[in-house]
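Asks: what shape does this take:
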Amino acid sequence: MKAITLDSKEDSKLLLTEVQERGLNEGEVRVSIKAAALNHRDEWCRQGLYPNIKDGVVLGSDGAGIVTELGDGVDQEWLQKEVIINPAMNWGENQKVQSASFEILGMPRNGTLAESVIVPADRLHTKPSHLTWEEAGALPLAGLTAFRALTSKGNIQLGENLLVTGFGGGVAQFAVQFGLALGAQVSTSSSSQEKLEKAKALGVTRVFNYQDSNWISQALADVKGFDLIIDGAVGDTLDQLIQVTKPGGKIVFYGATLGNPGKLEARKIFWNQLQIMGTTMGSDQNFKNMISLVCEKEIHPIIDRVFKFEEAEKAFDRMRDGKQMGKIVLVP
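Replies: Sure, this is the predicted structure:
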């Protein structure tokens, strides 16, 4: 089968090649991929910045397709079903934290950037009927991450003031859409005026350009502080987020693209009773609940661009350069 693999010998670190298909083990299924999508972890693998990476692995965590083959012990009803794949493997029973054997589809095991992928049958969910293949393929990882950040961690409530930073990336996009669906008063930030205009078109209440030195005072004047902030950057921006968090509020971060903070306003944190917490992906229950919300509210993921597998380098470069507005999708 045709697949996009990691290959350190290539200039692009990517190789579109033929990969030998294996047989199915008990409890596994083969899914013919109709659409897959990129996440930042795919680009980090390409740059050698992700742990335990190795050449020859098929990249990709997000995918949707049709079940074409069943292993022993799998319910026959799955055959020929249209599905999306939960890429969170081995979360475990503890809703608070993933197990020691937790991993994400696409590294170290083969992922979704291929004509087909083998996964345990318990990773399958019926594709929401209102989604196109491209939308369904874009949903899993970022949607799950955003949903857990908002609900299990952030416990967002109707009418609360929510700030989602860095609008344009996959998780931020879903956090905005889910926040609106759950009845929050949603604000977002970006350095791109085009992305901020897109956010307003979705129904976002207020937008802020974080490169504007006055954005903190503007936010405080407009909303008197946020009940919940969802962030994927951290770095020195954490101090800014602490300043605009309402007393008793929460900051939930799912990534640290800007690295560790240079300083931490500890006094403001304890005096204002703030909660700062991290989150990664989500449990099987989180995924199930996320799919329910997407179906109930008929949420459509924002698609940036769709590339053919042969254009993988262009797709990865677009993510690397931060040009996307929504999810970057690849199709066989």
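Asks: all contacts plus neighbour counts: C-alpha atoms, from now on.
Replies: Will do.
Asks: quick check: closest non-adjacent residue to Glu69.
Replies: The shortest distance from Glu69 to any residue other than its chain neighbours is 5.1 Å, reached at Arg30 (Cα to Cα, 6 or more residues apart in numbering).
Asks: helices along the chain, start to end?
Replies: 40-46, 133-138, 140-148, 170-181, 193-202, 215-223, 237-243, 266-271, 284-297, 312-320 (DSSP state H).
Asks: so which of those comes closest to Gln95?
Replies: Closest of the helices of the chain to Gln95 is helix 284-297, at 8.1 Å (criterion: Cα to Cα).
Asks: just how off-centre is the closest one within its chain?
Replies: Taking Cα atoms, centre = their mean, to the nearest Å, the mean C-alpha location of helix 284-297 is offset from the chain mean by 14 Å.
Asks: which residues does Leu70 contact?
Replies: Neighbour list for Leu70: 24, 27-30, 76, 78-79 [criterion: Cα atoms under 8 Å, 6 or more residues apart in numbering].
Asks: repeat the analysis, applying 10 Å as the threshold.
Replies: Contacts for Leu70 (Cα atoms under 10 Å, 6 or more residues apart in numbering) come out as 24-31, 76-80, 118, 120-121.
Asks: let's compare: structure for the following, please.
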Amino acid sequence: MDMKAAFLHGHGGNEVVAVGTRPVPGRPPGHVLVRVRAATVNRVDLYMRDSGAGITHQLPQIMGLDGAGTVEAVDADESLLRPGQPVVLHPGIGCGRCEFCQRGEGVLCVRMSLLGEHRDGTFAEYVSVPAGNVFPMPSGLSFTEAAALGVNHLTAWRMLFAQARLKPWESVLVFGIGGGVSLAALQLAKLAGARVIVTSRDDTKLERSLSMGADHAINGATTDVAKAVMAATGGRGVDVVFENVGAAVWSSAMKSLVRGGRLVTCGATSGDQPPADLRRIFIRQLQILGSTLGDFHEFRDLLGFVERTGLKPVIDSTYPLEQVHAALDRLESGAQFGKVALSIDSAALAP
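Replies: Prediction:
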């Protein structure tokens, strides 16, 4: 049986992204077949389209990291999941055997296999994943909103609370507000009680972030960010810097930290070789923390937090799967405020 999917058949631009039919994946024992209702577009989808360099994969490959939908088929003795149940997916499949998996840190797995990167992903009507990667969906969310939790909000959760250990009385500077992970950080940090300062080069995005609860907004195109942060904090600096931009903001990020402060990063879209500024690091005793995705227990905690607080991810726009090119263009433009999503309609399933 075939299904509708968006998949890569080469590398380049949107011409290598096709929407057509692919076989419905098999469901080995211990796996769950999920009928995908929504997914979101992430930066790595653009990277996989452009080159996928350094990521082991085979073409054709279905795109997409995150997703939400309903359980289609599951083992008869599965105790936590049932057919028809709304679920959300964790995109990382660990090996279960390396030292990191065995000590419960699957996010550090040396043979991690990610949906949409190393294996077929979620831009399809069905996906098959191990049962451990399937979590009950928080109530009150649409499938589109729930799908957004699996990458951006999980990444922000680990960055803020596991790596940077943000406390309710502390302050955090979030670079690049408007992007999915930065907006997730704003939402999570505010709900946790922290003071949040945001930056963008777009005044409209700054205004929208203030309406969402940001305490201070800085236009990085017209203002010296570090000086503005110091002015906003009485010359002290922030406890935590949250960034995924890299070289373009690194100097400002370092100068914005209080003594003993923590910088946590999950990306380098503007370059991965910033000046180290080692003197500042050791004299001011700063901490530099890297982070990607999150463990299963962190995802469970995040989903519980969403359930209790009523957090709803910000969705910029939603496209049908057939318009995946437009969705990729929207993300690539940088004009989005929140997640660019795909709605996946299973009505056209081929026999």
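Asks: fetch the TM-score of the aligned pair.
Replies: The TM-score (TM-score structural alignment, normalised by the length of the first structure) is 0.96; 332 aligned residues with a Cα RMSD of 1.7 Å.
Asks: now stretch 263-275 of the second structure: buried residues?
Replies: 263-266, 268 (16 or more other Cα atoms under 10 Å).
Asks: same question, stretch 38-58 of the second structure
Replies: Across stretch 38-58 of the second structure, burial judged by 16+ other Cα under 10 Å covers 38-42, 45-46, 48-49, 52, 57.
Asks: ditto for stretch 106-115 of the first structure
Replies: Of the residues in stretch 106-115 of the first structure, those scored as buried under the neighbour-count criterion (16+ other Cα under 10 Å) are 106-115.
Asks: counterpart of that stretch in the second structure, which residues?
Replies: Alignment note (TM-score structural alignment): stretch 106-115 of the first structure is matched to residues 116-125 of the second structure.
Asks: end to end, how far does that stretch reach?
Replies: Distance between the boundary residues of stretch 116-125 of the second structure (Cα to Cα, to the nearest Å) amounts to 14 Å.
Asks: Val19 of the second structure reaches Ala6, doesn't it?
Replies: Yes: Val19 of the second structure lies in contact with Ala6 (Cα atoms under 10 Å); the separation is 4.4 Å.
Asks: and for these two, which residues touch both?
Replies: Counting by Cα under 10 Å, 6+ apart, the common neighbours of Val19 of the second structure and Ala6 are 62, 123-124, 321-325.
Asks: return the subset of the residues you listed lying in strands.
Replies: Ile62 (DSSP state E).
Asks: sorry, back to before: quick one: which of Val19 and Ala6 of the second structure has more around it?
Replies: Set side by side, Val19 of the second structure and Ala6 show unequal neighbour counts under other Cα atoms under 10 Å, the larger going to Ala6 at 26 against 19.
Asks: residue in the first structure matching the more buried one?
Replies: The criterion is TM-score structural alignment: under it, Ala6 of the second structure has Ile4 as its aligned partner in the first structure.
Asks: contact partners for its match?
Replies: The neighbours of Ile4 of the first structure, taking Cα under 10 Å, 6+ apart as the test, are 14-19, 56-60, 110-115, 309-310, 312-313, 332.
Asks: what does Val58 of the first structure give?
Replies: 2-7, 14-17, 19, 105-114, 117.
Asks: ditto for Thr292 of the second structure
Replies: Applying Cα under 10 Å, 6+ apart as the definition, the contact partners of Thr292 of the second structure turn out to be 107-108, 151-152, 154-156, 158-159, 265-267.
Asks: please repeat the previous calculation with a cut-off of 6 Å.
Replies: 155, 266 (Cα atoms under 6 Å, 6 or more residues apart in numbering).
Asks: who's in contact with the equivalent of Arg30 of the first structure over in the second structure?
Replies: Per TM-score structural alignment, the equivalent position to Arg30 of the first structure in the second structure is Leu33. Applying Cα under 6 Å, 6+ apart to Leu33 of the second structure gives the contacts 72-73, 127-128.
Asks: apply 7 Å and report the result again.
Replies: Taking Cα atoms under 7 Å, 6 or more residues apart in numbering as the criterion, Leu33 of the second structure is in contact with 27, 71-74, 126-129.
Asks: if you map these onto the first structure, which are still there?
Replies: Retained in the first structure by both residues aligned by TM-score structural alignment, their matches' Cα atoms under 7 Å are the following of the contacts of Leu33 of the second structure: 71-74, 126-129.
Asks: hmm, back to that, show me the buried residues of stretch 263-275 of the second structure that map onto strands.
Replies: Of the positions in those, 263-265 sit in strands, assigned by DSSP E.
Asks: count of residues packed around Leu182 of the first structure?
Replies: Leu182 of the first structure is surrounded by 18 other residues when neighbours are defined as other Cα under 10 Å.
Asks: same question, the one 10 residues further on
Replies: Around Ser192 of the first structure there are 17 other residues, counting by other Cα under 10 Å.
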